[in-house]
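Participant: Have a look at this prediction, sequence included:
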Amino acid sequence: MKQVTVSQNVNLNLPDVFLTYQKKLMQATSQYSVVICEKSRRIGVTWSIAADAVLTAAKSRSSKGMDVLYIGFNLDMTREFIDTCATWAKSFHHAAAAVSEFIFDDIDENNHTKQIQAFRIRFDSGYEIIALTSRPRSLRGRQGYVIIDEAAFHDDLKELMKAALALLIWGGKVLIISTHDGVSNPFNEYVQDARAKKNKYHVLRIDFDDALKDGLYKRVCLTTGKEWSPESEAQWRQEIIDSYGEGADEELFCVPRLSSGAYIPAILVESRMRKDIPVVRLARSTEWGQKPEQERNREIELWCEETLSPLLDKISLMDTTSYVGGDFARSGDLSVIWPIQVMQNMVRWTPFVVELKNIPFRQQLQILWYIMDRLPRRAGAAFDARGNGQQMAEETADRYGHGHVHQVMTSAAWYLEAFPPYKSALEDATFTLPQDRDIANDHRTVVMQGGIPQIPAKRTKGKDGNQRHGDSLVAAVMAHWASMQNIVEYDYTPANGMEQSSSLRNSDDDDDNDSGGRFSKGAY
């Protein structure tokens, strides 16, 4: 394993490396036994804490060194943290063994065993950094500096805190870092109790503007090679705020929402996004929809050949099973078509997503069927059949088979059935998403109401100014749900003259007939 030279004494005053708010946090952890940091997203707090972890674990016992136990929200975050620690160890010239990965058993009170993946960096000081991906009970048998990252999103923060605080008895310390996830979240309760002096925890608040004031954007410019100016910083600030939409107060400015928080956390959504997944958007004017149908058909056929055919060609020879989900609208919300492919490792990969705005139903079916006809080993589909979607789903089921296409009458019962497995797939990294602001915002609209994940009635606006109502999220959940059903695979070749039905309803209603949220009463 690669060794580097040790240096026991490192000056924390590094103005060229750490921004002011990062140094304040590191200073707080050196002065207080328990520190709570409520923070904005993506401002480099965890990056500085990784340096703090290395400085702590690399010190000798006489210099108050100790083990560091990091607990992240998911495996990706944990790996990122331990890799950052390894980078800091080299930068500080501390002797450290290479990163190692290990599995240990976590035994609960019912004597059930769960295997937990962890990462470790050992230092010549005799201490180590251990990064864990859950809330292991083994914390109770350890000693040192506990870092709980994105604490608001852990399954049982209160139990985790009980285990962590026990380490204070023998000189340990605890750092709790997180963005907010609703006023009723235990993380916010700890923050409020500390501010009310109900405990002796030290609270540090760092919002997006605090970070900008201390030079965050200047650091971004330095890293990316951009030229800084007050105007470019103001524009960048607004772009970031716009990207979070209605979630900006909570995600960037440390203001917890009055609801119980987003059902699918932003940090989880962003961790599953991939840059190489395209989002294809098509919008037409009202006047275009009044053109002769044959003219519209020709234009859409050309658009499909130019835009969709290259994307479908890329996956046409892949040995994967395909599914598709959809959510339909006409003139109000968006129509979204979401294909997925089940890979050999069971990951539901998204090859592309199609969003349609103000497209007549006949042309929507033309696009949908163009995709479905060319998906390799297509095994099933599911479409929201409530409101305007009913005609679309029914026509598609007539074409491909009613055992092949699920016409889903979305309801509270269906949401309760479909959403938890979808969220679990995101948590397990078995479903991929495009790296797209509007799709991220759609995912953040879901909240728990009455114990059921729901999309509230209020609409949002996309980057293009168009109205959205969680449309892409519904399509993604439909695709995932379809892939979990028992659907028989078969091949289909349309008879001549039957490629497109002439019985489509020409309605300009929105996809939601009720005035409430994304579902109304009904079975599925």
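Facilitator: Looks like it came in fine.

Participant: alpha carbons only for contacts and neighbour counts from here, please
Facilitator: Will do.

Participant: start to end distance for stretch 89-97?
Facilitator: 10 Å (Cα to Cα, to the nearest Å).

Participant: Can you give me the buried ones in that stretch?
Facilitator: Buried residues in stretch 89-97, defined by neighbour count with 16 or more other Cα atoms under 10 Å: A89, K90, F92, H93, H94, A95, A96, A97.

Participant: Could you grab the helix/strand/coil label for W228?
Facilitator: coil (DSSP: H, G, I helix; E, B strand; the rest coil).

Participant: between the buried residues of stretch 89-97, which is nearest R378?
Facilitator: Of all the buried residues of stretch 89-97, R378 sits closest to A97, with 48.5 Å by Cα to Cα.

Participant: put this beside the first:
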Amino acid sequence: MNNTDKYFLPFQTRWINDSSRLKIVEKSRQIGFSYCTAYSAVRRVAAEEERLDVWVSSRDDAQARLFLEDCKEWARTMQIAEPDADEVVFDSKTDFSAHVLQFKTGLRIYSLSSNPNALAGKRGHVILDEFALHADQRLLYRIAKPVTTWGGQLEIISTHRGANSVFNEMIRGIKENGNKMGWSHHKVTLHDAIAEGLVERINAKTGRNESREAYLARVESECLDQEQWLQEYCCVPADETSAFITYDMISGCEDDCLKDFNYLAECKNPLYLGVDVGRKRDLTVMDVGEKIGDVIWDRLRIEMQGRTFAEQEFELERLLALPKLRRACIDATGIGMQLAERARERFGWKVEPVMFTAPMKEELAFPLRGAFEDRTLRIARDPQLRADLRGIKKEITTSGNIRFVGESADSHCDRFWAKALRHHAAAYRGGVGAMVG
């Protein structure tokens, strides 16, 4: 394809043209790396002299599909015959599968979801997209690297996800320990991308006429907190030393697991509810989980802000009336007292009002963190939930007591406390009369 400047900014062109055996980029979000990487993959498998397939590991199935959509679009733009699209099952026992495009050369682009074992025994070029978001980065790398043994290239593309990630370990090895593995290292912050023309490209696509300064200010203002801005857009990994729940804990439990109310109404497994009641500008959050075996899955989260007491009570009673709702813990602090007391009067023993005293917060927070450590939770992939989970910090007061502090831009970590209350509810054994861990 001639005149690639028409399609790519300089930092994208540098990435496309880098033929190093190992290349890695720490990048800002939403600057077009998947776009240029899809082009590179299509160009590679469409070449007559090429002999290796391309394997792409994305963080989830939705991203795997989107990558192949970009590849198909590039095939049309490059006037390559429309490739065949299909889903191929590699292992019927474990149900590992991939979305695949096959080109006239006989070569394929395989786009896989995040399970590392799907790459085992394969051969070709490997692209690990959003590497730091994968649940087991170390295992993924160990399986992916041998795939490139017979002349393949390994590409790692990611934003940061905490200072303790394997991705950041690799970046530090490059910057601080002499780059012994021999990576070709790229780094593109949002500031870098803007300096090379990103805003003008966005304006051309959207029809806006936003200045570089205005775009940068707007993106920063739309972040939930400073940590999100620095990590997602400035390539600064978050400090994990003060975090109560780390990124590794969160990413290890994330899944596409939310359902709707109709699912809950027909659910056969026990359901548990946690409710954090908003005060002034805070959210009221109602969090429902389904317990399957020893794992609790996020199923529904209702968030309300500025809603009347009657509206909140209606939603709460609808959930409490679910046939499989076994237990609910409701924040009874401040204005939550009335909501909790009325629910207790109507639904009896299944409702537990909880006062947010300092000892009670400790009793709620630590078991929830333990569930993250043990991976006995599956939570929805949601940047607002992630911000609340990350927002909680543990502090020791001068008198030696523990207190929990922290907030995100739109709440005082209400989503964290709703989930902690839900976990507390699920720890109750009906008929025993005691809370268990």
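Facilitator: Now that the structure is in, tell me what you want to look at. Computed from a predicted structure; not experimentally measured.

Participant: on that earlier part again, helices - which of the buried residues of stretch 89-97 of the first structure land there?
Facilitator: A89, K90 (DSSP state H).

Participant: Between all of the buried residues of stretch 89-97 of the first structure, which two are separated the most?
Facilitator: Farthest pair in the buried residues of stretch 89-97 of the first structure, by Cα to Cα: F92 and A97, 14.0 Å.

Participant: Grab the nearest non-local neighbour of the equivalent of T56 of the first structure over in the second structure.
Facilitator: Using TM-score structural alignment as the criterion, T56 of the first structure maps onto R44 of the second structure. Computed as Cα to Cα, 6 or more residues apart in numbering, the closest residue to R44 of the second structure that is not its neighbour in sequence is E50, at 6.7 Å.

Participant: sorry, back to before: now the buried residues of stretch 89-97 of the first structure as CSV including distance to L368 of the first structure?
Facilitator: Formatted as CSV, the buried residues of stretch 89-97 of the first structure follow (distance: Cα to Cα, whole Å):
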residue, distance to L368 of the first structure
A89, 53
K90, 53
F92, 56
H93, 58
H94, 58
A95, 58
A96, 55
A97, 54
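
Participant: Three-state assignment for the corresponding residue of the second structure for I177 of the first structure, please.
Facilitator: Using TM-score structural alignment, the partner of I177 of the first structure in the second structure is I157. Secondary structure for I157 of the second structure, judged by three-state DSSP, is strand.

Participant: Need the contact partners of stretch 28-35 of the first structure.
Facilitator: Residues from elsewhere that reach stretch 28-35 of the first structure (Cα atoms under 8 Å, 6 or more residues apart in numbering): L168, G172, K173, V174, L175, I176, K200, Y201, H202, V203, L204.

Participant: again, only using 6 Å
Facilitator: K173, V174, L175, Y201, H202, V203 (Cα atoms under 6 Å, 6 or more residues apart in numbering).

Participant: What's the match for the fourth one in the second structure?
Facilitator: With TM-score structural alignment as the criterion, Y201 of the first structure lines up with W183 in the second structure.

Participant: Neighbours of its match, how many?
Facilitator: 20 (other Cα atoms under 10 Å).

Participant: got a list of what it touches?
Facilitator: Here W183 of the second structure is in contact with L22, K23 (criterion: Cα under 6 Å, 6+ apart).

Participant: same deal with the one 10 residues further on?
Facilitator: Taking Cα under 6 Å, 6+ apart, we find A193 of the second structure in contact with no residue.

Participant: what do we get in the first structure for E87 of the second structure?
Facilitator: Using TM-score structural alignment, E87 of the second structure pairs with E101 in the first structure.

Participant: scratch that, P367 of the second structure is what I was asking about
Facilitator: For P367 of the second structure, the residue aligned by TM-score structural alignment is A413.

Participant: Over to H99 of the second structure?
Facilitator: Aligned partner of H99 of the second structure by TM-score structural alignment: F119.

Participant: Tell me the secondary structure at the closest residue to that match other than its chain neighbours.
Facilitator: Here the nearest residue to F119 of the first structure in space, its sequence neighbours aside, is E101; by Cα to Cα, 6+ apart that works out to 4.5 Å. What three-state DSSP gives for E101 of the first structure is strand.

Participant: E101 of the first structure against Q117, yeah?
Facilitator: No - if you go by Cα atoms under 6 Å, E101 of the first structure and Q117 don't touch, sitting 7.4 Å apart.

Participant: ok, these two, which is more surrounded?
Facilitator: Neighbour tally, E101 of the first structure and Q117, criterion other Cα under 10 Å: the higher count belongs to Q117, 16 against 13.

Participant: Next, work out how far apart the more buried one and I176 of the first structure are.
Facilitator: For Q117 of the first structure, the distance to I176 of the first structure - Cα to Cα - is 21 Å.

Participant: what's the answer for R140 of the first structure, then?
Facilitator: Distance from R140 of the first structure to I176 of the first structure, by Cα to Cα: 17 Å.

Participant: These two - which one has more neighbours?
Facilitator: I176 (22 against 14).

Participant: wait, what's in contact with that one?
Facilitator: By Cα under 6 Å, 6+ apart, the neighbours of I176 of the first structure are I36, I148.

Participant: and D382 of the second structure, what is it in contact with?
Facilitator: D382 of the second structure neighbours (Cα under 6 Å, 6+ apart): none.

Participant: just D276 of the second structure next, same as before
Facilitator: By Cα under 6 Å, 6+ apart, the residues touching D276 of the second structure are T284, V285, D331, A418.
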